[in-house]
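Engineer: dropping the sequence and predicted coords here.
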Amino acid sequence: MKCVMGVIACIVGLVSLIGLIVLKAVRSSATYMDDSFRWGGRDEH
């Protein structure tokens, strides 16, 4: 059972990490539109 708990902890950690990165990306693109254009963010619209 410890193995299962470790796997679950790993998945939770990865998901939270990806969530933080996505949140940061959304916030930065919303705050700095020029940066998003430079990074090719125009594809969204």
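Structural biologist: Looks like it came in fine.

Engineer: use CA for all of it now, contacts and neighbours both
Structural biologist: OK.

Engineer: longest helix anywhere in this protein?
Structural biologist: In the chain, with assignment by DSSP state H, the single longest helix is helix 2-31.

Engineer: what's it packed up against?
Structural biologist: Here helix 2-31 touches helix 33-38, going by 3 or more CA pairs under 8 Å, 6 or more residues apart in numbering; DSSP states H and E.

Engineer: show me what the helix it packs on is packed up against.
Structural biologist: The contact analysis (3+ CA pairs under 8 Å, 6+ apart) places helix 33-38 against helix 2-31.

Engineer: next up, a structure to set beside the first:
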Amino acid sequence: MHCFKRHLFAYIVVNIFLVGLYFSNYKQGETAGYWFIYPLFG
């Protein structure tokens, strides 16, 4: 369960980082792709 929480925390941090990139660059085509790719690597 501890590993799950750690993975969930990392997932949230990465998503917040990607949101920051999304609003700073406004490149929806490039940034949005990572939202769907990241869970596959998890």
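Structural biologist: Structure's in. What do you need? Since the structure is predicted, the reported quantities are computational estimates derived from the model, not experimental observations.

Engineer: which residue sits closest to the residue nearest the centre of the second structure in space, ignoring its chain neighbours?
Structural biologist: Within the second structure, one residue has its C-alpha closest to the average C-alpha position: by CA atoms, centre = their mean, that is residue 15, at 3.0 Å. Setting aside the residues directly before and after it, residue 15 of the second structure is nearest to residue 35 in space (CA to CA, 6 or more residues apart in numbering), at 7.3 Å.

Engineer: in this structure that neighbour contacts residue 14, no?
Structural biologist: No: at 9.3 Å, residue 35 of the second structure and residue 14 do not qualify as touching, with contact defined as CA atoms under 8 Å.

Engineer: direction-wise, compare the host helix or strand of the residue nearest to residue 15 of the second structure with helix 2-25 and give the angle.
Structural biologist: Take DSSP states H and E as the rule and residue 35 of the second structure turns out to sit in helix 28-41. Between helix 28-41 of the second structure and helix 2-25, the angle comes out at 170 degrees (axes from the mean of the first three to the mean of the last three CA atoms, to 10 degrees).
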